[in-house]
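Undergrad: heads up, no residue letters with this:
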């Protein structure tokens, strides 16, 4: 059995009449599919970062140095903002697919295997629902475990001697 594929424009490419995120384009296509939608890496990184932070047991995102610099940047008015959301998040975005790498800090006592699965599920769900991109992988690097008595970036004011 053979199928005839008709495309509108595009110089003979079989997928030339298909939008990257929707479907057929051209005069006979529904209005919402006419044209191309491009999603920037930063958009996917923000979505992934927010979705990862929503998972109970995730204390923070970012490797040690990035967290320290980010904490200092967050204290300066007007300097933190959007970078805090994407700290510890790297993405690669193609026309139809995305891959996500996360550096996370987990709370002490949680199952790292379980939390990694929960983070993957939440990130994939959020990115695919909001962007229409297929998430091909979510790689998670657990960089640290946050202990209950640790303060973020706080130096001890007490010395050994008084």
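TA: Received it, and whenever you're ready, just let me know what you need. The model shown is predicted, which means the values in this text are computed figures rather than measured ones. Numbering: from 1, shown residues only.
Undergrad: Could you use CA atoms for every contact and neighbour count after this?
TA: Will do.
Undergrad: Could you measure from the spatially most central residue of the chain over to residue 29?
TA: With distances taken as C-alpha atoms, centre = their mean, residue 48 lies nearest the centre of the chain, 2.4 Å away. From residue 48 over to residue 29 the distance is 32 Å, taken as C-alpha to C-alpha, to the nearest Å.
Undergrad: Same question for residue 121.
TA: 33 Å.
Undergrad: more crowded one of those two?
TA: residue 121 (15 against 12; other C-alpha atoms under 10 Å).
Undergrad: follow-up on the earlier one: name the nearest residue to the residue nearest to the centre of the chain, sequence neighbours excluded.
TA: residue 123 (5.2 Å; C-alpha to C-alpha, 6 or more residues apart in numbering).
Undergrad: same for the helix or strand hosting residue 49, what does it pack against?
TA: Here residue 49 sits within helix 41-53, counting by DSSP states H and E. On a contact count with 3 or more C-alpha pairs under 8 Å, 6 or more residues apart in numbering; DSSP states H and E, helix 41-53 meets strand 58-61, helix 82-86, strand 89-93, helix 112-131.
Undergrad: Please identify the deepest-packed of these.
TA: Mean neighbour count (mean count of other C-alpha atoms under 10 Å) peaks for strand 58-61 among those, with a mean of 22.
Undergrad: I'd like the next helix or strand past that strand.
TA: helix 64-75.
Undergrad: Put this next to the first one:
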């Protein structure tokens, strides 16, 4: 770099390049080179998948949403929605998760809720970098061993 002459004093002044403005270009940290946004639906899918992996969770969603979802799944010929029963609020650095769950009969609900929270928090924070401030769990039903699944019921009309 060349020196600059101060016209008033005639003294040499070092140039103001990168030394005064901080790093830029290839030397800049990747996290300072743009913004990453994560859609609510992404966090819903991660949280829903993590919750379903916990032993003792039968399904997610309240009664009506499970029923409507089962019909929608049959019509579309697809798989169940992984985000059914999951609602999230996502900010720039934090997120909150609400889950509606159906538990298997005989599973201690308090222990199950702790396991679900741990699973969801771990998965979402690891995959997104967001801080999970809360995971609210609403237990909507208990699945009894002799009950038929809503998703497995056959239609009366074919």
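TA: All right, it came through fine. On a predicted model such as this, the values are computed, not experimentally measured, just so you know.
Undergrad: follow-up on the earlier one: so which of the helices and strands packed on helix 41-53 of structure 1 comes closest to residue 67 of structure 1?
TA: Distances from residue 67 of structure 1 to each of the helices and strands packed on helix 41-53 of structure 1 were compared using C-alpha to C-alpha; the minimum, 7.5 Å, belongs to strand 58-61.
Undergrad: What are the contacting residues of the closest one?
TA: Residues from elsewhere that reach strand 58-61 of structure 1 (C-alpha atoms under 8 Å, 6 or more residues apart in numbering): 49, 52-53, 67, 87-89, 102-107, 115, 146.
Undergrad: One more: stretch 110-125 of structure 1?
TA: By C-alpha under 8 Å, 6+ apart, the list of residues contacting stretch 110-125 of structure 1 from outside reads 47-49, 51-52, 55-58, 106, 135, 138, 140.
Undergrad: Tell me the one among the residues you listed nearest to residue 33 of structure 1.
TA: For those, the nearest to residue 33 of structure 1 is residue 135 (21.2 Å; C-alpha to C-alpha).
Undergrad: how about the closest one, what's its match in structure 2?
TA: Counting by TM-score structural alignment, residue 135 of structure 1 lines up with residue 132 in structure 2.
Undergrad: what do we get in structure 1 for residue 99 of structure 2?
TA: By TM-score structural alignment, residue 99 of structure 2 lines up with residue 102.
Undergrad: Run through the residues that contact the equivalent of the residue nearest to the centre of structure 1 over in structure 2.
TA: Applying TM-score structural alignment, one finds that residue 48 of structure 1 aligns to residue 47 in structure 2. By C-alpha under 8 Å, 6+ apart, the contact set of residue 47 of structure 2 is 83, 86, 97, 120, 121, 123, 124.
Undergrad: In contact with the third one, which residues?
TA: Going back to what we said before, that points to residue 97 of structure 2. 44, 47, 86, 87, 88, 89, 132, 134, 135, 136.
Undergrad: Helix, strand, or coil at the last one?
TA: Think residue 136 of structure 2. Taken by DSSP: H, G, I helix; E, B strand; the rest coil, the conformation at residue 136 of structure 2 corresponds to strand.
Undergrad: wouldn't it be in contact with residue 95 here?
TA: No. Counting by C-alpha atoms under 8 Å, residue 136 of structure 2 sits too far from residue 95 to count as a contact (11.8 Å).
Undergrad: re earlier: the helix holding residue 49 of structure 1 vs strand 89-93, what angle?
TA: 130 degrees (axes from the mean of the first three to the mean of the last three C-alpha atoms, to 10 degrees).
Undergrad: For residue 59 of structure 1, give its distance to residue 92 of structure 1.
TA: Taking C-alpha to C-alpha, one finds residue 59 of structure 1 at 24 Å from residue 92 of structure 1.
Undergrad: Please apply the same query to residue 147 of structure 1.
TA: On the measure of C-alpha to C-alpha, residue 147 of structure 1 and residue 92 of structure 1 end up 32 Å apart.
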